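Q: What follows is a predicted structure for the sequence shown.
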Amino acid sequence: MKNTAAIIGGGVIGGGWAARFLLMGWDVRVFDPDPEAARKIGEVIDNARRSLPGLSDVALPAEGQLSFHDTMSEAVQGARWIQESVPERIELKRKVYQTLQAHCAPDAVIGSSTSGFTPSQLHDCALRPDQIIVAHPFNPVYLLPLVEVVPGAATSSEIVQSAQDILTGVGMYPLVIRAEIDAHIADRLLEAVWREALWLINDGIATTAEIDDAIRYGFGLRWAQMGLFETYRIAGGEAGMRHFIEQFGPCLEWPWTKLMDVPELTDTLIDTIADQSDAQSGALSIRALERKRDDNLVSILRGLKAQDWGAGQLLNAHDRRLSSHHSSEIAINGPIETVARAVPLDWTDYNGHMNEARYLQAFGDATDRMMQFAGVDDAYIAGGASYFTAETHLRHLDEVHAGEMIRIETQVISGSGKKMHLFHRMFSGAREIATGEHMLIHVSLETRRACEPDATVAARLHEIALAHAALPLPVGVGKAVGVKG
């Protein structure tokens, strides 16, 4: 039997909830009086379809059915989860709950996306306060896993457990907050940064862009993978969190911030924080935590680099600067060095060495570089032609590990007419790690069919191929996979 979720209010957050449930196989029933609701939610779901499946290395469940309903009473029929995401007006929310509870199942979870109200405030006037919780997500709901689950005094333990199970089942992280507090946990932290940022702008210290850069190029990257206390535990070195507090605790009394109302760092509070930090991270040494931090940061930064966004944009710009320092002149009387780089941390697999897919990526980079040497640069491709790979054969000769330097030498076996036949050899020091043989065909990007390259490219490729014809053929050229008897 299909699970069903009802979404009451289809704005940015409600639409994100709809997408999360729908792509995790739930049927989704939406109520929103906005005549544009179907279009708006449809666009959010299209974005989710484009991005959410890429977070998984296995297939997601078959997508559920999406439907829109004219009344809340109709929308909640058969719903196991009901998510309220209406505007932040307490009287409106209370009225919505009265309608919902008159028609929904008593054991359905009713979650509110509110960031400002506590469960006790929501429970007032409710028919069954025991089934209402705060389930506060973060945008985009279909990608970010955190949901702050806040039960009230009247919320049943069964509803809390059901909420945890359902949220976990759709790939989210339910953080159950142990006590009601205005703005919960995450928004209180965000609000502290927000208030300080407003003061920095008000006092003419920084602009919005400078504040955003301070976050996204610095501590925001650390927070993304390790949070606040583990980050500071590392900052304390081998002595851990206690040393960090002893060293930096006095700074809380300095006039660094407009937010001066901070707790006194008594021995009891220090012991509590240090003990909690030990329980959280004490099983790992400081070196192990550092390695995990570095692995995480490499993955985050390389992800941003692939999107050319934020800190990744800086890395790409730096790569371009480094590349510009290399001479564009190449000697063609021998194999041409087309790649020289370290093996990134995220290129390794469960065997501790470079993933076989990354060999192809590295050889693909070598092919791209060879094309550039032949004159197939960005301008040429923009003009409507390029080379497409028609056939590839890889040989894995030795293993290579994260951090090791690799280089690829490329030999042009032939380069006449529409064909470009390349043979790449990958080395780590003197060790030959792998070879890649590639046959490429020159293609019109307009017709997507083979065509002759322009005269300049043809002449340059012929010149290199002629020079390389004097070289001995590398071992492995033309080799195919075979089974020995």
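A: In hand now; what should we look at? Numbers count the residues shown, from 1 in each chain.
Q: use CA for all of it now, contacts and neighbours both
A: Noted.
Q: For residue 243, which non-adjacent residue is spatially closest?
A: Closest residue to residue 243 apart from its sequence neighbours, by C-alpha to C-alpha, 6 or more residues apart in numbering: residue 236 at 5.5 Å.
Q: all helices for the stretch 1-150 of the chain, in order.
A: 12-23, 37-51, 72-75, 90-101, 119-123 (DSSP state H, counting those that start in this stretch).
Q: Relative to residue 62, which of those helices is closest?
A: Proximity to residue 62 (C-alpha to C-alpha) singles out helix 12-23 among those, at 7.4 Å.
Q: and the lengthiest strand in the chain, how far from the chain's centre?
A: In the chain, taking DSSP state E as the definition, the longest strand is strand 431-444. Put simply, strand 431-444 sits 31 Å off its chain's centre (C-alpha atoms, centre = their mean, to the nearest Å).
Q: this is the comparison structure:
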Amino acid sequence: MTKTAAIVGGGVIGGGWAARFLLNGWNVQVFDPDPEAERKIGEVLANARRSLPGLSDAPLPEEGKLSFHDDMGAALKGAVWIQESVPEVLELKHKIFAQIQSHCDKGAVIGSSTSGFKPSELQQGADAPGQIIVTHPFNPVYLLPLIEVVTTEENDADFIEAAKAELTGLGLYPLHLKKEIDAHIADRFLEAVWREALWLLKDGIATTEEIDNAIRYGFGIRWAQMGLFETYRVAGGEAGMKHFMAQFGPCLKFPWTKLMDVPEFNDELVDLIAGQSDEQSGAYSIRELERIRDNNLVAMMRALKAQDWGAGALLKSHDTLLKGGTPLGTPLEAMGDLSQPIVTLSRAVPLDWTDYNGHMTESRYLDAFAQSTDRFMDLIGANNEYIEGGMSYFTAETHIRHLDEVRAGERIEVRTQMLLGKGKKLHLFHSMYAGDKLLATGESFLLHVSLETRRPCEPSEAVSAAMAKIAEAQAGLPYPEGAGSAIRAPK
């Protein structure tokens, strides 16, 4: 059964939440009196459709239904999660919570995107304070996984765990703060860096661009994959954190920062910052900057994913969850009808799979077909365990035909027909589609080998039986067009 989320407040953050829910298969109902809300969320969603699916090497669920409502009661109907993202005015939030609780289901989670207010402040005067928690995201919500979950004693432990489970199911990382504090955790760091940056600007030490470069070319990259304490632990060398603290701890007494002081936030300082910022990045529109940002975030997180580290490890875990609910995670004995080509890959084209022409680069077609071959091998039992036992298949020949183009964010599917699966020989024909459009075909001829001798050998009885089952089921399929032109058809 499809779940429903309600979004109250459809600005940048609310739009990001809407995209995160929607692209993970939830229906989303939006309430926002802004007449431009539908346009604004549509633009955020366009960016999300282009970038979020590319983080996953498994297919996301079918996109949910998006609707906009003038009446809050209609927007809240059936919602199991309600995300409030209205302006940071406590009186306004109290008013909104009262309206929400007069309409919503009593078991629904009411999450607030607030970056500054504590949950105890939000819960004041509420009919059901235990229903309200802080779920503070980071922009763009549809890409960055961190959600600061802040609760009070009013919130039931089971309610909290259920809320965290829903967030995890969306590919998010719920960081649970069991003790509330102004601005939570992450924004307190950001505020400290922001205050110091304001002084560096005001005192003429650095420009906005120089400060940004200090972050993005240096510690920002380290923080992205290890955070603060683990980075410093490594900096301590073999002696570890104690050595680091012994070396750099005394520096805390030096007057290096002005964190206890704040420059006067006047028009002169605002004009200085705005002027330098416009000069730094004014050549790009906001939408262009968003796309550049999304490109960089996807590339960095996918790189971390290849190392199974940090945010990348979280993405791999989410992929496992996604694959478990699709045919890509189904064993052969549970596949049902095998008389048609088997779906061996279903995913979106990631941003880093595209080239200077804006479409999927030719090397990625081979990558996709290789993944399809791996999935087919897994189906017939030539999986990791089989390989560890000393046998596998080696590719001897591959032929790819490029028939049409596909762009980042589009969903592709590869369907595989086994042309020969007998003895040492495995001959596969992959067809890649975007919807009904045939994009490419990939034909592969493989030989079963012993990893000890590196020479061809007969497969196990179980693998042979699995191939025989597929061969019998697909015996009625016509020989595919384009097959055999580069790899000789079996006689």
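A: Received it, and whenever you're ready, just let me know what you need. Quick caveat: nothing in here was measured; it's all calculated off a predicted structure.
Q: Just the TM-score for the two chains, thanks.
A: The TM-score (TM-score structural alignment, normalised by the length of structure 1) is 0.57; 312 aligned residues with a C-alpha RMSD of 4.1 Å.
Q: follow-up on the earlier one: can you get me a residue count around the residue nearest to residue 243 of structure 1?
A: Counted with other C-alpha atoms under 10 Å, the neighbours of residue 236 of structure 1 add up to 19.
Q: So it versus residue 267 of structure 1, what's the distance?
A: 17 Å (C-alpha to C-alpha, to the nearest Å).
Q: next one: residue 170 of structure 1
A: Using C-alpha to C-alpha, residue 170 of structure 1 is found at 42 Å from residue 267 of structure 1.
Q: quick one: which of the two has more around it?
A: Neighbours were counted for residue 170 of structure 1 and for residue 267 using other C-alpha under 10 Å; residue 170 has more, 17 against 9.
Q: need the contact list for that one.
A: Shown in contact with residue 170 of structure 1 (C-alpha atoms under 8 Å, 6 or more residues apart in numbering): 20-21, 24.
Q: rerun that using 7 Å as the cut-off
A: Contacts for residue 170 of structure 1 (C-alpha atoms under 7 Å, 6 or more residues apart in numbering) come out as 21, 24.
Q: ok, now how distant is it from residue 8 of structure 1?
A: Distance of residue 170 of structure 1 to residue 8 of structure 1, computed by C-alpha to C-alpha: 18 Å.
Q: show me what contacts residue 47 of structure 1?
A: For residue 47 of structure 1, the contact set (C-alpha under 7 Å, 6+ apart) is empty.
Q: circling back to that earlier point, out of the helices of the stretch 1-150 of structure 1, the one nearest residue 303 of structure 1 is which?
A: Closest among these, using C-alpha to C-alpha: helix 37-51, at 13.1 Å.
Q: start and end residues in structure 2 for the closest one, please.
A: Matched against structure 2 by TM-score structural alignment, helix 37-51 of structure 1 falls on residues 37-51.
Q: What residues sit buried inside that stretch?
A: 37-38, 41-42, 44-45, 47-51 (16 or more other C-alpha atoms under 10 Å).
Q: Likewise for stretch 17-34 of structure 2?
A: Buried-residue list, stretch 17-34 of structure 2, by 16+ other C-alpha under 10 Å: 17-32.
Q: Could you export the helices of the stretch 1-150 of structure 1 as JSON lines, including distance to residue 363 of structure 1?
A: What follows is the helices of the stretch 1-150 of structure 1, written out as JSON lines (distance: least, C-alpha to C-alpha, whole Å):
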{"stretch": "helix 12-23", "distance to residue 363 of structure 1": "35"}
{"stretch": "helix 37-51", "distance to residue 363 of structure 1": "27"}
{"stretch": "helix 72-75", "distance to residue 363 of structure 1": "54"}
{"stretch": "helix 90-101", "distance to residue 363 of structure 1": "58"}
{"stretch": "helix 119-123", "distance to residue 363 of structure 1": "57"}
